[in-house]
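Asks: missing the sequence, but the structure's below:
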């Protein structure tokens, strides 16, 4: 039985925990690797499903691995830069979409129904947007720690896979700024249409990203400080959720640009922080494609999506479930009376 995770007291507290993250259960991963060649199929004939099953076993700490109780968790936050015209939608859409999630009317609701995924939705101070990061830091340390704890302290008892996602008008602007601050380049490299902007609105978004990075990158101490300065509450909560899953032995499926930008802030502090994560998909947002390449992540799916809401992660759940079923359920050559390779 897992124990509740102690809330963070500060960013230094998180830095210390990131330096002491648990690794996979090597015995379970080895057991999966040993079983694989005995199954009634040619070697490597199931492609990426085979190492995926080994990976799940190691991070769940059990063999055979199972995937029966996945959860999707969507965090919602509002951004001060949304008032500067960086999105095709007004800031109040964040609140309206949270209501839509709760009524069951959003895309993620349908994907969760289709694949039997439990769904949680958490809104984070929607009546109190972050500060506009092109003018000042988005959050104080107290605010970012509170948002991190919203994800870190989520109970994961009985959950065997976690899909994280977000809702927040303006948050692709934040993701672009974080990506640029972490990996360099110019604002145009990372800033894309997001919810569908073009022309002067896209130019405004590029300016906000450029100005924000120019203001904060020279002063930032590490990825967590960048998350405070350029991020949003939902980004911080998802970062906390990634750490919670690691401490609870729950594999994570990463979603799109915003989540990966938050995850990159953890990776910048601890290079192994995302070893328990797999990338569900790569979106059509240009910044996401550039970011996952820099992070060394290979997507399970390429579906030309750009919705957020954990939708790409949820769509990848059947692939992980298939990996578990094939690994655990296929007969061995001996059990099936089938001649093995000569």
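Replies: Yep, it's here. Every value quoted in this text rests on a predicted model; they were computed, and no experiment measured them. Numbers count the residues shown, from 1 in each chain.

Asks: C-alpha only now, for contacts and for neighbours.
Replies: Will do.

Asks: in the helix or strand hosting residue 315, what counts as buried?
Replies: Assigned by DSSP states H and E, residue 315 belongs to helix 311-329. Within helix 311-329, the residues that qualify as buried by neighbour count (16 or more other C-alpha atoms under 10 Å) are 311-317, 319-328.

Asks: same question, stretch 29-47
Replies: Neighbour counts over stretch 29-47 (16+ other C-alpha under 10 Å) mark 29, 31, 32, 33, 36, 37, 38, 39, 40, 41 as buried.

Asks: put this next to the previous one:
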């Protein structure tokens, strides 16, 4: 099991990232060139299949063990009126997840993913980031390790989601800290804020950046000061997945904001990730642009919970089904693109 003993161990884990299996990548690419279709005719499905093969280390990847994990946490900054919903909704939604009544329950069932829910000290909100760090060093490490512990080594595709009233505010602060810009560039209406609420949110993000910005010299410290327990847990899970060579589908704005500090410390961090979708939350498209990731879907979703990734998982399954299930030209006794030219060359 991946575990970070202290901030230095977390930093070392982030600095030393494994690469995909080059031989498996090449074998999968070669197989794509032999399947009974014009090369490239399945577009991104071909790229996805090769991507999955490289990270799983096999020419024919699988997506039978898809796992989704939702992390839940509460935020001190929610007391500043930055969400249209009260903090107790976090606890209530965790109960709804466990009762299988939420969108993510339906969507993970549809894509065949196992779903786990990990609540993180819901009776103990993080510090209000406008006037103090979100977490102590110990709390941040505990959250990172809770995320890492949720990733099983036999997982063939992972996606993580979150639940935490007010968490688009720390997400916006993380994005602004890493990529710059004003608070207004990164905030959105989240759960449905009115104009006054949006102004409060912008003020909260600006205050947090003013207080903590000069101290955010590492990914750990940025997450500790500006993040939240569920945000750090998602970061820990995706870092653990990298070391286990588990490919990852990234969900929406908050999930991607959790990755931003790690990418700032190691620009190769997201190589094992696909962007599942681009959400309707204002800052998500900007984050994906900074990440250099092209989302698989754009459906106007803004729910969180890993819901966009659950829908995109079906695209990954389709890519793998085509890659593994199609016949090659030789198997189907179908002439390949250069068959006539090869025959003429042989006769000559």
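Replies: Sure, I can see it. Predicted model only: the values in this text are computed from it and were never measured.

Asks: report the TM-score for the pair.
Replies: Laid over one another, the chains give 0.97 as their TM-score (TM-score structural alignment, normalised by the length of structure 1), with 338 aligned residues with a C-alpha RMSD of 0.9 Å.

Asks: coming back round to it: check the mean deviation of the helix holding residue 315 of structure 1 from structure 2.
Replies: Here the mean offset of helix 311-329 of structure 1 against structure 2 after fitting is 0.7 Å, by mean C-alpha distance after the TM-score superposition for structure 1.

Asks: what packs against that helix?
Replies: Using 3 or more C-alpha pairs under 8 Å, 6 or more residues apart in numbering; DSSP states H and E as the contact criterion, the elements in contact with helix 311-329 of structure 1 are helix 49-60, helix 107-115, strand 161-167, strand 252-254.

Asks: okay, that helix sits on what stretch of structure 2?
Replies: Under TM-score structural alignment, the match for helix 311-329 of structure 1 in structure 2 covers residues 307-325.

Asks: and what of stretch 221-228 of structure 1?
Replies: Going by TM-score structural alignment: stretch 221-228 of structure 1 matches residues 217-224.

Asks: ok, now stretch 165-175 of structure 1?
Replies: Counting by TM-score structural alignment, stretch 165-175 of structure 1 lines up with residues 161-171 of structure 2.

Asks: end-to-end on the matching stretch?
Replies: Chord length of stretch 161-171 of structure 2, first to last residue, is 13 Å (C-alpha to C-alpha, to the nearest Å).

Asks: equivalent analysis for stretch 243-263 of structure 1, please.
Replies: 10 Å.

Asks: stretch 329-344 of structure 2 too?
Replies: Stretch 329-344 of structure 2 has its terminal residues 19 Å apart, counting by C-alpha to C-alpha.

Asks: mind listing the strands for structure 1?
Replies: Counting by DSSP state E, structure 1 has strands at residues 70-76, 118-123, 161-167, 252-254, 277-279.

Asks: for the residue nearest to the spatial centre of structure 2, give me its contacts.
Replies: Averaging the C-alpha coordinates of structure 2 gives a centre point, and the residue nearest to it by C-alpha atoms, centre = their mean is residue 250 (2.4 Å). Neighbouring residues of residue 250 of structure 2 by C-alpha atoms under 8 Å, 6 or more residues apart in numbering: 159, 160, 256, 273, 274, 275, 276, 277, 309.

Asks: tell me the counterpart of residue 70 of structure 1 in structure 2.
Replies: Across the alignment, which pairs residues by TM-score structural alignment, residue 70 of structure 1 is matched by residue 66 of structure 2.

Asks: surely its match touches residue 156?
Replies: Yes - in this structure residue 66 of structure 2 lies within contact range of residue 156 using C-alpha atoms under 8 Å: 5.8 Å.

Asks: sorry, back to before: so the helix holding residue 315 of structure 1 versus helix 49-60, what angle?
Replies: Helix 311-329 of structure 1 and helix 49-60 meet at an angle of 100 degrees, taking axes from the mean of the first three to the mean of the last three C-alpha atoms, to 10 degrees as the criterion.

Asks: and residue 40 of structure 2, what pairs with it in structure 1?
Replies: By TM-score structural alignment, residue 40 of structure 2 lines up with residue 44.

Asks: how far away is its match from residue 213 of structure 1?
Replies: The separation that residue 44 of structure 1 has from residue 213 of structure 1, given C-alpha to C-alpha, amounts to 45 Å.
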